[in-house]
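*Asks:* got a sequence here, can you model it:
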Amino acid sequence: MDSPRLSRRLLRSVLPALALALATAGLVGSGGPATATATPMSQTAAAATTTFADEFDGPAGSAVDGAKWQIETGDNVDNHERQYYTSGNNNAALDGQGHLVITARKENPSNYQCWYGTCQYTSARLNTSGKFTQQYGHVEARMKVPRGQGMWPAFWMLGNDIGQVGWPNSGEIDVMENVGFEPSTVHGTLHGPGYSGSAGIGAGYTLPGGQAFADDFHTFAVDWAPDSITWSVDGNVYQHRTPADTGGNPWAFNKPFFLILNLAVGGYWPGDPDGGTTFPQQLVVDHVRVTTSDDGATGTGGRITGLAGKCVDVAAASNANGTPVQLYDCNGSEAQRWTVGTDGTIRALGKCLDVASGGTADGTPVQLWDCNGSAAQKWAVSGARDIVNPQADKCLDVTGNSSANSTRLQIWTCAGTANQKWTVNG
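*Replies:* Next up, the predicted model:
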């Protein structure tokens, strides 16, 4: 469902050079008996590069790393939120156990004034504007959200050109939002010109069996490439968006964005806290990480070449589940641009290289499928340039040793033959 909220304006006390501009921003088959020894993809030169990581290690009570984050202060009239965002470590501090804790309290220790009068709550909001931006890649945060009516935690991104073009032309990518009256559901949403606020393009993800997101940590992520954004929770893909989804309006997401973390209290969408809401409430963040491949070009991945110098290719450039993965003349298309993740996945078009039905037999074909964290989607590279599925202990293989275009790829017992040799991002 779409996020039924108005713009989340950035606050008036951000870095002076951005303050005025940001005031109008929106928040919103073959082979013999040989077996290769596999090493994780993340240990190879072709592995995705970590461009931003905060594991929030440090003494309890410490403020966040100022080289990575700036802290916004002030209130937010646009959504009728109730909190005042404070500075330093008052409402955002490390817990000494590898977490950032953003705490919302029912208090006003400094007579803060909000749009509705004397503020009733305090909380915190952080962003990486002026410190870190990225165009494309895998963006994730592992977090445990608060609970209760009126709570509104979010992990999201804004276009770095917001000071020049304003919101919503800047674009907004909401990786995760949760509102307290939906304890089992989170939302991922896009906002841009012609599809902002309550008209944002999005979907929800609901935990099974009535579980609440506040009960445990979960990993919220987007995989972002040119003209493609895919959302997942704990590796489970629930939404994929392309320019075809914007109703003819401009796609505002092929440019650098910066990161934002915050915990709002009240507002048009979540509603205000009620008598059943207890304070303090906490958004606990285990890590924030951004990775991308090191192909040296766009940072969105690169080709994988094999037999006869041809490329690993997604048939017809389709991202439908079950689409064959094949050998084809290299042409530089997105169907041949693969991102190798530190989690062992190999991804293109927002989905994962997958062994069909989790098979382990020789000749099982490989395909494109929603990323789901299964062993069928885990791969490793040997020093001899084999790409191995550890579950099957078999190699990515060109069927019949044929270099003809559209030859299907499969898994087969590793033999060290030319049809099992691959150069990743080469």
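*Asks:* only C-alpha atoms from now on, for both contacts and neighbour counts.
*Replies:* Noted.
*Asks:* do you have the strands of the stretch 201-350 of the chain handy? List them.
*Replies:* Taking DSSP state E, counting those that start in this stretch to define them, one finds strands in the stretch 201-350 of the chain at 201-206, 218-225, 228-233, 236-241, 257-265, 281-292, 304-305, 311-314, 323-328, 339-340, 346-348.
*Asks:* check which helices and strands the longest one is in contact with.
*Replies:* In other words, strand 281-292. strand 49-54, strand 100-104, strand 137-144 (3 or more CA pairs under 8 Å, 6 or more residues apart in numbering; DSSP states H and E).
*Asks:* the first one now?
*Replies:* Using 3+ CA pairs under 8 Å, 6+ apart as the contact criterion, the neighbours of strand 201-206 among helices and strands are strand 185-191, strand 236-241.
*Asks:* one more to put side by side:
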Amino acid sequence: MRRLALSAAALLCCSGAVAALPTAATAATAAPHAAATFTDDFDGPAGAGPDGSKWNTETGDNVNNHEREYYTPGNANAKLDGQGHLVIEARKENPGNYQCWYGRCEYTSARLNTSGKFSAQYGHVETRMKIPRGQGMWPAFWMLGDDIGSVGWPNSGEIDIMENVGFEPGSVHGTIHGPGYSGSDGIGAGYTLPGGQAFADAFHTFAVDWSPNSVTWSVDGHAYETRTPADLGGKSWAFNKPFFLILNLAVGGYWPGDPDGSTPFPSQLVVDYVHVTTSNTTPPPAGTHTITGVGGTCMDVAAASNANGTPVQLYACNGSNAQAWTVGSDGTLQALGKCLDATGNGTADGTQLQLWDCTGGPNQKFTPNAAHDITNPQANKCVDATGQSSANGTRLQLWTCTGTANQKWTVN
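*Replies:* Alright, predicted model coming up:
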């Protein structure tokens, strides 16, 4: 958690918002729990600006983070390349004689948001992009609560889907901010590419799967972090409401530090697409449910036994009590009076799932989300049918979330 380890870690741009934001979204905004889709593939002629029906272009500087850039209007620093990409370009220039908190601005860049044009509550939020390299570069894809105009930041909540600081070319960060856990106290984690790769070398996908009381981050389909209210130490969870999107490329600031002689200019954040798929799903109602998985089979307690250590498996759905699961308000999944349990408090791939006396431990917390995953927040892993099998008796386990069919579950 490199961001939290930095004594001077800054707020992201939110607290120094450089353009007035609407206090409420327009009629195009997705209502809570309503299905909605946002798609921008950035198709259009080279040189055209971002689609004004989808994006606002913010202008100004940001004193709160001590960033060095001035965000320009129109298509000055954000334009289509004619090949299906949006290019946000940071330049070491100031042809408009813009003034920043430190005097005449040294750099220009761009920042876009969807406030008043699109927001959503829950679902899958994804972008594919190629980030710039270089000391002082700070690209980000993130979200703010729609109510920021009335409640302010950090009460609005902030979900940072992807941030990179140039001195960490192979790492990105996913973080939440809210009341009592904002700025350098934000709660998050990092993801590092294997083998010394740099994110600037290729396009990568960055996403969150967001559902009631749960946010899971992924890079190129590899889930690396899940956050729930249990991570907040009793502080308020600020993420069960509509949020809007933000794309920006900052230059300098407390966290990344300023550019130096090694930093290439112009630097480009190249965005292939932004896709948001929301869900009609709401938290499962009180009562018992069947949970179906791959092949239409059911999550089942072997031999309908409630003895501690009884395997949890897949089995043909039969309506028995061994397949009747209660989704507890405490994050548990219960059957036959006992809890779904990760054996031995394990968090490794292959940790088998069993039935056990309910203890309140983190190995008994499971979160169904809008993407039809069931995650164990402690392990940051998904409930998985071993070997991608749907055969009767297939043992269930924890495994790194891959998005494959053997990790998809429907709470009926």
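*Asks:* please state their TM-score.
*Replies:* Remark: TM-score between the superposed chains equals 0.74 [TM-score structural alignment, normalised by the length of the second structure]; 339 aligned residues with a CA RMSD of 3.1 Å.
*Asks:* out of the helices and strands packed on strand 201-206 of the first structure, which is the most enclosed?
*Replies:* strand 185-191 (a mean of 26; mean count of other CA atoms under 10 Å).
*Asks:* in the second structure, what stretch matches that one?
*Replies:* Aligned by TM-score structural alignment, strand 185-191 of the first structure falls on residues 171-177 of the second structure.
*Asks:* that stretch vs the first structure, average offset?
*Replies:* Stretch 171-177 of the second structure: mean distance to aligned residues in the first structure after superposition is 0.7 Å, counting by mean CA distance after the TM-score superposition for the first structure.
*Asks:* how about residues contacting that stretch?
*Replies:* Residues outside stretch 171-177 of the second structure that contact it (CA atoms under 8 Å, 6 or more residues apart in numbering): 3, 154, 157-165, 182-183, 185-193, 198-199, 217, 225.
*Asks:* my guess is Gln239 of the first structure meets Trp231, correct?
*Replies:* Yes. With contact defined as CA atoms under 8 Å, Gln239 of the first structure counts as touching Trp231 (5.3 Å).
*Asks:* what about His85 of the second structure, neighbour count?
*Replies:* 22 (other CA atoms under 10 Å).
*Asks:* alignment lookup: Tyr107 of the second structure to the first structure.
*Replies:* For Tyr107 of the second structure, the residue aligned by TM-score structural alignment is Tyr121.
*Asks:* any idea how far Val64 of the first structure is from its match?
*Replies:* For Tyr121 of the first structure, the distance to Val64 of the first structure (CA to CA, to the nearest Å) stands at 21 Å.
*Asks:* try Pro256 of the first structure
*Replies:* 23 Å.
*Asks:* just to revisit the earlier point, now render the helices and strands packed on strand 201-206 of the first structure as a markdown table, adding distance to Ala221 of the first structure.
*Replies:* Listed next are those as a markdown table, based on distance: least, CA to CA, whole Å:
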| stretch | distance to Ala221 of the first structure |
| --- | --- |
| strand 185-191 | 9 |
| strand 236-241 | 9 |
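*Asks:* what is the corresponding segment of the second structure for stretch 146-159 of the first structure?
*Replies:* Counting by TM-score structural alignment, stretch 146-159 of the first structure pairs with residues 132-145 of the second structure.
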